[in-house]
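S.K.: test case, fold it:
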Amino acid sequence: MLSGNASVLNHQAEEHALRVFQGARGTITYQGKFVVAQEDPWYEADAPETNDGPLRKVIIFRLKPVGTEPKHPTTKLGRLLSGAPNTVDELPLERNETEKLFVNPNGESYEPERREAKLVKAFADYLASKGHKSCRHRVLTPGENRPLFTDLYCKELGLLAEAKGSVTRENVQMAIGQLADYSRFVDPPFASSFCHPNP
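M.R.: Got it, this is the predicted structure:
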């Protein structure tokens, strides 16, 4: 918490106004005067460098507007964070949202994800042929700054499934851990994982 970050955090103690502008070039919009929240004023997150560069740790401040009502968030992550604790949304399988979009925006794991998507679709098609509907869930838990996404859930069967792009020990262990984590929010789950053989 040095330099500019320290100035933001300590702006009230140093009797400095904190003014927020939206934009970096072109049209710049003045958003107004803000103060840093007294409770949990900041948290760490991963974000890409400019122009989708490599991930780095960043500090994100929780700001409150002065003299005006807070506006609704305009970013996808902001809208998710504005939800109630343990927000669980049901999504269609076609929604192409994954945890990696928030964790790894460079798309370095595109090929394994494509194999996972094929596995999920094939399994959903099989379930549909047996008369069962499938969906997935987006879960936002307290204290987290990015959502979790299940791969497939069949409510009629109480079946929660996680797909992986290969059968390595690391992927199998990760699938088991993810299922244990997700099953806290999808009830009542029968957890299952399925992996794509290595090419």
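
S.K.: please count neighbours and contacts with C-alpha atoms only from this point.
M.R.: OK.

S.K.: quick one: Ala180 from Met174, how far?
M.R.: Ala180 sits at a distance of 10 Å from Met174 (criterion: CA to CA, to the nearest Å).

S.K.: second chain to compare with the first, below:
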Amino acid sequence: MEPVTPATLALDFGVSQKRVRDVLRSLYGTLPDDATRWVLDDLQALEVRSRLPTVSDESEWALEIGDRVRRRAIHRRYGGRHQGGITTSTKTRDIFIFTDPARGARYGYDLLEGLRPDGSFAYTGQGPSGNQEFIDGNKALLESADEGRIIRLFNAKSPYATYVGAFTTGDPVCELHMIPGEDKVLRRAIVFNLVPLDANPILLAPNRSKLRMLKPQIGPWNPPDASDMKLVVDGTQLPPGDRVVSRVEFQLQADFGRWLEGRGTPASRLRLPVGGTIIEPDMYVEAEGWVVEAKKSTGREYVRMAIGQVLDYAHNARELATEVSPMILLPGRSEPDLQELSADLGITVAARDGDSFELLHP
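M.R.: Below is the predicted model of the structure:
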């Protein structure tokens, strides 16, 4: 028999778990120190049910991040189809999506679906065979941000679903890729770019315990090649935006790599396991301890982005017992106030200076 928890009671009555826990505390006090969640026996469940409000069609959001419940219970409370990866609630404005890489492998969904190093989640649209179109659930996801609808993502393993959290679409909203369908024939698939609003992305990691055990990995660094660029397919159906990395930035990294080689401090790759995924700075100079984030412009927005990214890399490297120092790589000197900001934060700036590079130390 299924255990009765605040999550299951909240779903049954369409109330928040806070209201359920308030009743539990009034009846039984606080949760025992040796317990991580409430699990009620039949008598306790009956008593709590008697003190909750009458079930109505007006539903509060009942689930909290990390709750694992039967999928049918979600649809019993909020409506929507019991099967399929994307469904819209008939009682709220939420869109529910379910990811199950093992089950989705027969449709090619597993090839591109998953966490990305930038914290976004790639989610493959509906359609087991043939080109996917912007209809039904795919159309709902495409228009979700414009319509103010929240995307609620679940990690599914039938018959259960674990609530990962609330997401919205990023920029770009989606990309088009070729993947095999159920019939093994290549077809065009829509891959949505989802970014968290209030979520725990680590719940999406396929091997969370394994990732926690990983150590930073240092490997050989090779200059980026323009052929590595991921082009977004243009089309009238797709929203504007792209993820194309500029050739200017690629060339900047390649030239800096050669400069480092010439001074006897070659660049390496540094892969850091963080939050259920792997993040990686543009390069790592082991001899100096530099983690490097490159940007194609000295414009304020680019420099601010580089500062945030490199501090994140440095923080996580230190958490994993790797001594590092942050560096940003730019095609020239940034504005004086941004140079001061970088220095205040302990960031070294490598700025292109003709055929060489100037190091601005904090």
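
S.K.: is it true that Gln12 of the first structure touches Ala6?
M.R.: No - using CA atoms under 8 Å, Gln12 of the first structure is not in contact with Ala6, being 11.3 Å away.

S.K.: the strands in the first structure, which residues?
M.R.: For the first structure, the strands defined by DSSP state E occupy 18-22, 29-36, 42-48, 55-61, 63-65, 87-91, 136-140, 148-149, 152-154, 159-164, 190-195.

S.K.: list the buried residues for the helix ranked longest in the second structure?
M.R.: Longest helix in the second structure by number of residues, with DSSP state H as the criterion: helix 300-319. Residues of helix 300-319 of the second structure classed as buried under the neighbour-count rule (16 or more other CA atoms under 10 Å) are 303, 306-307, 309-311, 313-317.

S.K.: ok, stretch 118-125 of the first structure next?
M.R.: Quick answer for stretch 118-125 of the first structure (16+ other CA under 10 Å): 119-121, 123-124.

S.K.: so stretch 17-34 of the second structure aligns onto which residues of the first structure?
M.R.: When the first structure is aligned by TM-score structural alignment, stretch 17-34 of the second structure has no counterpart there.

S.K.: what's in contact with the longest helix seen in the first structure?
M.R.: When the first structure is parsed with DSSP H, its longest helix is helix 110-129. Identification of contacts with helix 110-129 of the first structure by CA atoms under 8 Å, 6 or more residues apart in numbering yields 133-134, 151-152, 163-166, 194-196.

S.K.: of these, keep whichever come out buried.
M.R.: 134, 151-152, 163-166, 194-196.

S.K.: closest one of the residues you listed to Glu108 of the first structure?
M.R.: Distance to Glu108 of the first structure, by CA to CA, is smallest for Gly165 among those, at 13.5 Å.

S.K.: what sits closest to that closest one if chain neighbours are left out?
M.R.: Pro112 (4.5 Å; CA to CA, 6 or more residues apart in numbering).

S.K.: count of residues packed around that neighbour?
M.R.: Per other CA atoms under 10 Å, the neighbour tally for Pro112 of the first structure reads 16.

S.K.: got it, and Lys155 of the first structure?
M.R.: 18.

S.K.: what do we get in the second structure for it?
M.R.: Checking TM-score structural alignment: Lys155 of the first structure goes with Glu286.

S.K.: hang on, that match packs against Ser268?
M.R.: Yes - between Glu286 of the second structure and Ser268 there is a contact under CA under 8 Å: 6.9 Å.

S.K.: who's sitting farthest from the centroid in the first structure?
M.R.: Glu15 (35.5 Å; CA atoms, centre = their mean).

S.K.: what about the helices in the second structure?
M.R.: 6-13, 17-28, 42-51, 71-78, 101-104, 136-143, 208-213, 247-262, 300-319, 336-344.

S.K.: highest mean neighbour count out of the ones you listed?
M.R.: The highest average neighbour count among the helices of the second structure, using mean count of other CA atoms under 10 Å, belongs to helix 6-13 at a mean of 22.

S.K.: so which elements touch that one?
M.R.: Judged by 3 or more CA pairs under 8 Å, 6 or more residues apart in numbering; DSSP states H and E, the packing partners of helix 6-13 of the second structure are helix 17-28, helix 71-78.

S.K.: distance to Val274 of the second structure for the ones you listed - can I get that in CSV?
M.R.: Shown next, in CSV, are these (distance: least, CA to CA, whole Å):
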stretch, distance to Val274 of the second structure
helix 17-28, 30
helix 71-78, 29
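
S.K.: compile the helices of the second structure into CSV and extend it with columns for distance to Thr87 of the second structure.
M.R.: Converted to CSV, these look like this (distance: least, CA to CA, whole Å):
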stretch, distance to Thr87 of the second structure
helix 6-13, 18
helix 17-28, 23
helix 42-51, 29
helix 71-78, 10
helix 101-104, 16
helix 136-143, 6
helix 208-213, 27
helix 247-262, 40
helix 300-319, 35
helix 336-344, 46
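
S.K.: which of the ones you listed sits closest to Leu186 of the second structure?
M.R.: Per CA to CA, nearest to Leu186 of the second structure of those: helix 101-104, 15.4 Å.

S.K.: centre of the chain versus the closest one, how much separation?
M.R.: Mean-position distance between helix 101-104 of the second structure and its chain equals 18 Å (CA atoms, centre = their mean, to the nearest Å).

S.K.: I'd guessed Arg77 of the second structure sits against Leu11; true?
M.R.: Yes - using CA under 8 Å, Arg77 of the second structure is in contact with Leu11, at 6.1 Å.
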